[in-house]
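Engineer: With the sequence up front, the predicted model follows.
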Amino acid sequence: MLLKRLEQWDHSFFCRLFSRSTSRQMFISSYWLSKTADGPLYLVLAVLLVCFEVLAATDFSLLLLAAFAIELPLYLTLKNSIKRARPADTLTAFICAHITPSDRFSLPSGHTAGAFVVATAVALYFPLFLPLALLWAVSIGMSRIMLGVHFPLDVIAGAVLGTSSCLVAHSLFN
């Protein structure tokens, strides 16, 4: 009963948010924002920090590597074990996703997990930039909902997975 109510909330909240994504401007901003959470940009960030000899850049980069080494296998295991259908497959009468997702299943959101790995690492090594990193990570999760490829609980699960993976990696270093 509780799981059914949670699923109903998740679908209802998704529909309310997704209904606001019909404008071209919202699609374009969600699309490009979501692109900033694609994996290659994380490598560029780490390399730039090291090249510019930013204090703690090497430790930050190593933390990212370790955190992603934890997060990625967990993400793949969860996604392929849970096999939660994406919104467009579940709510076919109501929505059509704005983009084609990179894989078949929805839970957890990999873009959100990756964004929260980075935001957590920023919090640990560059705390002054935490508000900006957190805003970016939350916006990544919202963009995935607005694009129609994730439910809110997928995004929450991604945030928990990314944050936890980074904290575990950090505790292993210290």
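Structural biologist: Happy to help now that I have it.
Engineer: CA only for contacts and neighbour counts going forward, please
Structural biologist: Fine.
Engineer: could you say which helix or strand contains residue 64?
Structural biologist: Assigned by DSSP states H and E, residue 64 belongs to helix 57-82.
Engineer: Got another one to weigh against that:
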Amino acid sequence: MSSFDLENLGVQRINPIVRFDLAFSLFCLEHRFASQVGLFSRAVSHSGDGHLYAAIALIAWVADSTIGSLFLACGLISFVIELPIYWVAKNSFRRRRPHDLSSRLTNFIEPSDKYSMPSGHTAAATIMAVLTCAFFPSLAVIAVVWASLIALSRILLGVHFFSDIVAGVMLGLASSFIAMAMVGV
């Protein structure tokens, strides 16, 4: 358990999921290697900022225009589904980010928005991993490891709780499966 006292946050009788989230985040952020882990996590996290997704779709299309076109269509539909749900959820839950809980926690990056639930980076990386697994199964392991590292990096940077990541994965899975069903894949 972290040296940070959860009782100072007024969470004596709080939901077990929230309590786990707090303890896990503090464990991940209050160790002596946090700065080094933060540097690596920032690089991993930036790979999920969205710039890479367009490049992946272009490469997929160049590699095989038929499969690449389906990949692109499913990706676009997935994001059309995911983004409004993400925005409504963020602004409905209004959950503070882990680094907002203690001045002792380092803020390794400046998040693009104020709230943490769900993780948009995780949802987007999950969409890309699911679509890659569906359309390019030989790249499945790489896609899943990459998406998992992005999700973990968001916790290690202090911008998301574990349950934010779970919500992001669920949102990404649902969005991509709905999109693939709509396209008939």
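Structural biologist: Here it is on my side, so go on. Keep in mind that what you see is a predicted model, and the values were worked out from it rather than measured.
Engineer: Tell me the residues of structure 2 aligned with the helix holding residue 64 of structure 1.
Structural biologist: Using TM-score structural alignment, the residues of structure 2 aligned to helix 57-82 of structure 1 are 68-93.
Engineer: buried set for that stretch?
Structural biologist: Within stretch 68-93 of structure 2, the residues that count as buried by 16 or more other Cα atoms under 10 Å are 68-75, 77-79, 81-83, 86, 89-90.
Engineer: so where do the helices sit in structure 1?
Structural biologist: All helices of structure 1, identified by DSSP state H, fall at 2-18, 24-35, 39-51, 57-82, 87-90, 110-125, 130-146, 152-173.
Engineer: Would you reformat those helices as TSV and include distance to residue 102 of structure 1?
Structural biologist: As requested, these are exported to TSV (distance: least, Cα to Cα, whole Å):
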stretch	distance to residue 102 of structure 1
helix 2-18	19
helix 24-35	12
helix 39-51	13
helix 57-82	12
helix 87-90	14
helix 110-125	10
helix 130-146	12
helix 152-173	15
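Engineer: Return the most buried member of those helices.
Structural biologist: Counting by mean count of other Cα atoms under 10 Å, helix 110-125 has the highest mean neighbour count of the helices of structure 1, with a mean of 26.
Engineer: Structure 1: matching residues for stretch 42-50 of structure 2?
Structural biologist: Using TM-score structural alignment, stretch 42-50 of structure 2 corresponds to residues 31-39 of structure 1.
Engineer: Outside of that stretch itself, list whatever touches it.
Structural biologist: In this structure, residues lying in contact with stretch 31-39 of structure 1 by Cα atoms under 8 Å, 6 or more residues apart in numbering are 111, 112, 114, 115, 139, 140, 143, 144, 147.
Engineer: hmm, try it at 6 Å
Structural biologist: For stretch 31-39 of structure 1, contacts defined as Cα atoms under 6 Å, 6 or more residues apart in numbering pick out 111, 115, 140, 143.
Engineer: Next one: the counterpart of residue 100 of structure 1 in structure 2 from residue 97 of structure 2, what distance?
Structural biologist: In structure 2, the residue matched to residue 100 of structure 1 (TM-score structural alignment) is residue 110. In this view, residue 110 of structure 2 and residue 97 of structure 2 are 11 Å apart by Cα to Cα, to the nearest Å.
Engineer: cool, and residue 173 of structure 2?
Structural biologist: 23 Å.
Engineer: now, which of the contacts of stretch 31-39 of structure 1 sits nearest residue 157 of structure 1?
Structural biologist: residue 111 (11.2 Å; Cα to Cα).
Engineer: Give the equivalent position in structure 2 for that closest one.
Structural biologist: Aligned counterpart of residue 111 of structure 1 in structure 2: residue 121 (TM-score structural alignment).
Engineer: List the residues that contact its match.
Structural biologist: residue 48.
Engineer: quick revisit: dump the contacts of stretch 31-39 of structure 1 to CSV, plus distance to residue 90 of structure 1.
Structural biologist: Below are the contacts of stretch 31-39 of structure 1 laid out as CSV (distance: Cα to Cα, whole Å):
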residue, distance to residue 90 of structure 1
111, 20
115, 25
140, 22
143, 19
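Engineer: And these, which is closest to residue 159 of structure 1?
Structural biologist: Of all those, the one sitting nearest residue 159 of structure 1 is residue 115; the distance, using Cα to Cα, is 7.8 Å.
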